[in-house]
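Student: Below is the sequence, then the predicted model.
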Amino acid sequence: MGQSWRFVVAWLTAAVAAVTVSWLGVRIGIAPAITDEAPVAIDVNRRYTEVRFGLADVTPAPAPSRPAPSRTSARPTRTPSTPATRRPAPSRPATATPSPSPSPSPPDRRPRYRVNAEGGDVIVAYSPTRVDVIDTDPVPGYVASATRRSNTLVVVRLAGPSHASVVTVYWNAGPGAQIVEEFGG
């Protein structure tokens, strides 16, 4: 009977240790997701900036070019025809021809925002269902590349000598961006 108590005490000790370690691991891993504060990472070679946009930050979209309406009337003129002088047109086999011009696409009316980074600027069009990088303006000596992670998340990297700006643009209950400045040695 004395030996069975040792097994029970050893099992309880192991169970308490496992629960304690699991609780600490879950608490450390889930705490940033539960709170509103972002996790803090200390790295001397990086600087993090979070940006949320509002209506005052909107970059005006370019106005679509439309032809000016003409003031002349486009009424068709009717010419009287007499039934005796009209001849039926000769019948020709019907041929299918493709339409010469596709219908014009509607203008993009999504709000656009400019994200400033040390490696250059990124202009982004936001909507709740799609985020698109419209233009990048890298600083001379920098190269811009964009990677789409999902419909509402795009990562733009502005890479230069010994420095890179990584701009992550996203939609999360509104337009936002995260800018990471990476300094190399």
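Tutor: That came through fine.
Student: can we go C-alpha only for contacts and neighbour counts from here?
Tutor: Noted.
Student: what about V156, how many neighbours?
Tutor: Here the count is done by other CA atoms under 10 Å, and V156 has 19 residues near it.
Student: Distance-wise, check it relative to Y48.
Tutor: V156 sits 15 Å away from Y48, going by CA to CA, to the nearest Å.
Student: this is the comparison structure:
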Amino acid sequence: MALLRPLDKLPTLDVATILLVGAEEKLLERLGEAILREGEGTAKVQVHVAPGLPLPADRECFRPRVDLVVFVLSLHSKHSLRTVEASLPQLDAGFFLGKVCFLANGGGELLRLGGPAPSPHSEDLCWPRARPVRPEPAVHDEEVPGAGPAGRLTAAREPRQPASQPARGEAPLPGLF
């Protein structure tokens, strides 16, 4: 049972491999099926499901390179959180540079059932509270000084002056080089 590393294998051409990790098997299967449905015809996606990390070492030679790890947390279950916490040390730090995401599930259902909210910010996970994206810009042209049509600045910028180099024998100023 080895540490899962992001670049330990060659990538499969034109295929993205996603590993879903979580304690709730039904939820992972539904999420995997939805990902495959969305990617049909446009992208080749492989979805693998694991109840936790580390992955078994006996099938290591057959396993493709993992491009994305998704940790799925259920807000209903402490077991789900413990599974993710136990799995994190089994993942190489290189995955955390854009190859890991966390998906929290169940915030809206908790509020509908009248159960206790896991945190004061769990209400933000509910869809009815989500703010719609507006087509109008956040700042209008009239509010930006010097803006012309389509928000372009019409005032000419002054050319940037190059930094002066110290003369020979002079020490450069501290903090500049």
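Tutor: Thanks, I have it. Everything quoted here is computed from the prediction, not taken from an experiment.
Student: Can you pull the TM-score for these?
Tutor: Aligned and superposed, the two chains score 0.20 in TM-score terms (TM-score structural alignment, normalised by the length of structure 2); 57 aligned residues with a CA RMSD of 4.7 Å.
Student: The nearest residue to L81 of structure 2 once chain neighbours are set aside sits in which helix or strand?
Tutor: Take L81 of structure 2 and drop its neighbours on the chain: the residue closest to it by CA to CA, 6 or more residues apart in numbering is L73, 6.1 Å away. Taking DSSP states H and E as the definition, L73 of structure 2 sits inside strand 68-74.
Student: Could you pull out the strands in structure 1 for me?
Tutor: For structure 1, applying DSSP state E gives strands covering 46-52, 112-117, 120-126, 131-138, 143-150, 153-160, 163-171, 175-183.
Student: Pull out the buried positions in the shortest one.
Tutor: Buried positions in strand 112-117 of structure 1, judged by neighbour count with 16 or more other CA atoms under 10 Å: R112, Y113, R114, V115, A117.
Student: out of the residues you listed, who's nearest V143 of structure 1?
Tutor: Each of those was checked against V143 of structure 1 using CA to CA; the closest is A117, at 13.1 Å.
Student: pretty sure that closest one is touching A164, no?
Tutor: No. If you go by CA atoms under 8 Å, A117 of structure 1 and A164 don't touch, sitting 9.5 Å apart.
Student: Tell me the residues that contact both of the two, please.
Tutor: Taking CA atoms under 8 Å, 6 or more residues apart in numbering as the criterion, A117 of structure 1 and A164 both touch E181.
Student: Between strand 68-74 and the helix ranked longest in structure 2, find me the angle.
Tutor: Of all the segments of type helix in structure 2, defined by DSSP state H, the longest one is helix 25-39. Interaxial angle of helix 25-39 of structure 2 relative to strand 68-74 (axes from the mean of the first three to the mean of the last three CA atoms, to 10 degrees): 140 degrees.
Student: Could you list every helix and strand that helix 25-39 of structure 2 packs against?
Tutor: Secondary-structure packing of helix 25-39 of structure 2 (3 or more CA pairs under 8 Å, 6 or more residues apart in numbering; DSSP states H and E): strand 16-21, strand 45-50.
Student: quick one: buried residues of it?
Tutor: Of the residues in helix 25-39 of structure 2, those buried (16+ other CA under 10 Å) are L28, L31, G32, L36.
Student: neighbouring contacts of that helix?
Tutor: By CA under 8 Å, 6+ apart, helix 25-39 of structure 2 touches L20, V21, G22, V45, Q46, V47, H48, V49, P51, V72.
Student: Of those residues - the most surrounded one?
Tutor: With neighbours taken as other CA under 10 Å, the top of these is G22, carrying 26 neighbours.
Student: Relative to S80 of structure 2, which of the helices and strands packed on helix 25-39 of structure 2 is closest?
Tutor: S80 of structure 2 lies closest, by CA to CA, to one member of the helices and strands packed on helix 25-39 of structure 2: strand 16-21, at 9.8 Å.
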